[in-house]
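>>> got a sequence here, can you model it:
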Amino acid sequence: MHARIAALFAVFAISSNALAEQVQVAVAANFTAPLQAIAAEFEKDSGHSVVASFGATGQLYAQIQHGAPFEVLLSADASTPARLDSQGLGVSGSRFTYAIGSLVLWSATPGYLDGSDAALKANQYRHLAIADPKTAPYGLAATQVLAKLGLTEAVQGKLVTGQSIAKALHFIATGNAELGFVALSQVYQDGQLSSGSAWILPAELHSPIRQDALILKKGEHNPAAAAFTAYLKGEKAAAIIKSYGYQL
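As a prediction, this is how the structure comes out:
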């Protein structure tokens, strides 16, 4: 009797595992922490697993064009998923906005920034970090801010450019730049700054950072890809996304 019960449990376990799939997700670097939290909940709730690769949106786009095995893209903009869609590399009708990002000027030094543009305009720093505006939408937004404030020329010789927003954050966190532009989600959680000091940029200083998701052609027949994007639209994911300072 015990042997029969054990055998039934073994069959059930094999059947459950057979239903579980893995999804390869390309993720814009600004969304690293929220994605890790969402993936953990998704795996618990669905049994599917997420394999994530993080980078600048432009870099991820190039990798997708060159045949990378990604099945879902979580972009830092709306234009890249739209471009992939128009090129036939996305699943038609699967594109949607999963978050609206916020840009922040951040320093690892408490008190360096006072919640305004004063320190930026004072121009007393040696280095100002940004992400590469050619590949990172948050870097592009940073250049728009500098232009709006009339500071483009004044800071030109002080810019330290990272390949992605994660690299820009690294420059500031390690002291290689006194301050810089990063995603709010990288330095903020549950309504408060995690460390240092900051100025959250007013939305009117740059174009909206609308972040779109897209199921890629390689994920068209993977049930885990559909399940993951559906989960991203749900209440549990929304609460996590909001906790990192994003709008929905």
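
>>> going forward, measure contacts between C-alpha atoms and count neighbours the same way
OK.

>>> the chain: helices as residue ranges?
Ranges of helices within the chain are 2-19, 32-46, 57-65, 79-86, 118-122, 137-148, 152-155, 165-173, 223-232, 235-243, based on DSSP state H.

>>> closest to Ser207 out of those helices?
Comparison of the helices of the chain against Ser207 by C-alpha to C-alpha identifies helix 137-148 as nearest, at 6.6 Å.

>>> please name whichever of the helices of the chain is nearest to Leu201.
For these, the distance to Leu201 is smallest for helix 137-148, at 8.3 Å, taking C-alpha to C-alpha.

>>> could I get the buried residue list for that closest one?
By neighbour count with 16 or more other C-alpha atoms under 10 Å, helix 137-148 contains the buried residues 137-146.

>>> closest one of those to Ser53?
Minimum separation from Ser53 among the buried residues of helix 137-148 (C-alpha to C-alpha) is found for Pro137, which lies at 17.3 Å.

>>> for the closest one, give its distance to Ala119.
In this structure, Pro137 and Ala119 are 24 Å apart, going by C-alpha to C-alpha, to the nearest Å.

>>> got it, and Ser16?
Between Ser16 and Ala119 the distance, using C-alpha to C-alpha, works out to 57 Å.

>>> and if you look at His2?
Taking C-alpha to C-alpha as the measure, His2 falls 72 Å from Ala119.

>>> more crowded one of these two?
With neighbours defined as other C-alpha atoms under 10 Å, His2 and Ala119 compare such that Ala119 has more, 15 against 7.

>>> ok, the more buried one - contacts?
Contacts were defined as C-alpha atoms under 8 Å, 6 or more residues apart in numbering; by that measure Ala119 touches 112-113.

>>> and this one, please, so the two structures can be compared:
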Amino acid sequence: MKAIATLKLALFGAAFAAGLASAPALADSAKVAVAANFTEPVKEIAAAFKAKTGHEVVLSFGASGQFYTQITQDAPFEVFLSADSARPKKLAEEGLGVKDSVFTYAVGKLVLWSKSPGVVKGEETLKQASIAKVSICNPAAAPYGAAAVETMQALKLYDDLKPKLVEGANITQAYQFVQTGNAEIGFVALSQVIGDKDGSRWMVPQNLYKPITQDAVLLKKGEANAAAKAFLDFLKGPESRAIIEKFGYEVTTPKAS
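Okay, the predicted model is just below:
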């Protein structure tokens, strides 16, 4: 009987060890702050990442400027996907981000959009007296808002349009203002409307605004977190890059800066 019990225990131990070997190694979670324009792509990327590694990614969305402030005030984020390149670089310089972890994960594109067909026909749309409200996001906190202001200034229309501007806290809110009819048109991210078949849009020419280079950084709070580091590695890989391109972003060869 004792021999049988010993055999059962050995078999259980072997099965347990085999189970551990087949499970994702040390599955963990990482807290990631994400610029609002990248909401839908990162949801897909996080799901693919979990399926491949077992690691969970806890996503928070908002304006890049607001996240930067929160991180400097000891917010618990471990990874930051910004809508610009300046803030991740600054966090690394300030010791809140891991040196040499900064890289460009996407280059965004600005569009002028209406939920109604035939409304947006190009830059001339901005000159129409019938347009009462134009939605943008906060240019101080959100790079897409800054790009919208640059565009209007380049077209020499900013002073005329300023009284018509409806400002959202982030790009999601700017989109919602148009979607709900609180503004007839708005400057939004291409990724937000790339699947829209009913509305109308104008791809703002790149020469009217500075490139929206979106950088990621591993924050100091995530330096010892295997899931945080693995997520950034996954973000550089072909599966993530295909998702990013699908949503209308450009991708560059990842290169630490």
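
>>> just send the buried residues of helix 137-148 of the first structure back as JSON lines, with distance to Gly101 of the first structure too.
What follows is the buried residues of helix 137-148 of the first structure, written out as JSON lines (distance: C-alpha to C-alpha, whole Å):
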{"residue": "Pro137", "distance to Gly101 of the first structure": "10"}
{"residue": "Tyr138", "distance to Gly101 of the first structure": "9"}
{"residue": "Gly139", "distance to Gly101 of the first structure": "12"}
{"residue": "Leu140", "distance to Gly101 of the first structure": "13"}
{"residue": "Ala141", "distance to Gly101 of the first structure": "11"}
{"residue": "Ala142", "distance to Gly101 of the first structure": "13"}
{"residue": "Thr143", "distance to Gly101 of the first structure": "16"}
{"residue": "Gln144", "distance to Gly101 of the first structure": "15"}
{"residue": "Val145", "distance to Gly101 of the first structure": "15"}
{"residue": "Leu146", "distance to Gly101 of the first structure": "18"}
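
>>> Ser194 of the first structure against Leu184, yeah?
No: in this structure Ser194 of the first structure lies outside contact range of Leu184 using C-alpha atoms under 8 Å: 10.3 Å.

>>> got the helices of the first structure as CSV, with distance to Glu71 of the first structure columns?
Conversion of the helices of the first structure to CSV gives the following (distance: least, C-alpha to C-alpha, whole Å):
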stretch, distance to Glu71 of the first structure
helix 2-19, 18
helix 32-46, 15
helix 57-65, 9
helix 79-86, 12
helix 118-122, 40
helix 137-148, 21
helix 152-155, 38
helix 165-173, 22
helix 223-232, 7
helix 235-243, 19
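
>>> looking at those, spot the one closest to Leu205 of the first structure.
Shortest separation from Leu205 of the first structure across the helices of the first structure is recorded for helix 137-148, at 5.3 Å, computed as C-alpha to C-alpha.

>>> so where is the closest one in the second structure?
When helix 137-148 of the first structure is aligned against the second structure using TM-score structural alignment, it corresponds to residues 143-154.

>>> and if you look at stretch 91-104 of the first structure?
Mapped onto the second structure using TM-score structural alignment, stretch 91-104 of the first structure spans residues 98-111.

>>> swap in stretch 228-236 of the first structure?
Stretch 228-236 of the first structure falls opposite residues 231-239 of the second structure when the two are matched by TM-score structural alignment.

>>> looking at the helices of the first structure, spot the one closest to Tyr188 of the first structure.
Closest to Tyr188 of the first structure of those, according to C-alpha to C-alpha: helix 235-243, at 8.2 Å.

>>> helices and strands around that closest one, which ones?
Taking 3 or more C-alpha pairs under 8 Å, 6 or more residues apart in numbering; DSSP states H and E as the contact definition, the neighbouring helices and strands of helix 235-243 of the first structure are helix 32-46.

>>> how about the helix it packs on: buried residues?
Buried residues in helix 32-46 of the first structure, counted by 16+ other C-alpha under 10 Å: 32-35, 38-39, 42.

>>> tell me, how many residues neighbour whichever residue in the second structure pairs up with Leu201 of the first structure?
Taking TM-score structural alignment, Leu201 of the first structure has Val204 as its aligned residue in the second structure. Counted with other C-alpha under 10 Å, the burial measure for Val204 of the second structure works out to 19 neighbours.

>>> got a list of what Val204 of the second structure touches?
If you count contacts by C-alpha under 8 Å, 6+ apart, Val204 of the second structure has them with 109-112, 151.

>>> overlap between the residues you listed and the first structure?
Compared against the first structure with both residues aligned by TM-score structural alignment, their matches' C-alpha atoms under 8 Å, the contacts of Val204 of the second structure retain 109-112.

>>> would you list those residues in CSV and tack on distance to Gly186 of the second structure?
Written out in CSV, the entries for these read as follows (distance: C-alpha to C-alpha, whole Å):
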residue, distance to Gly186 of the second structure
Lys109, 14
Leu110, 10
Val111, 8
Leu112, 6
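
>>> let's see which of these end up in strands.
For these, membership in strands holds for 110-112, with DSSP state E as the criterion.

>>> neighbour-wise, which one of the residues you listed leads?
Neighbour tally across these (other C-alpha under 10 Å): the maximum, 25 neighbours, falls on Leu112.
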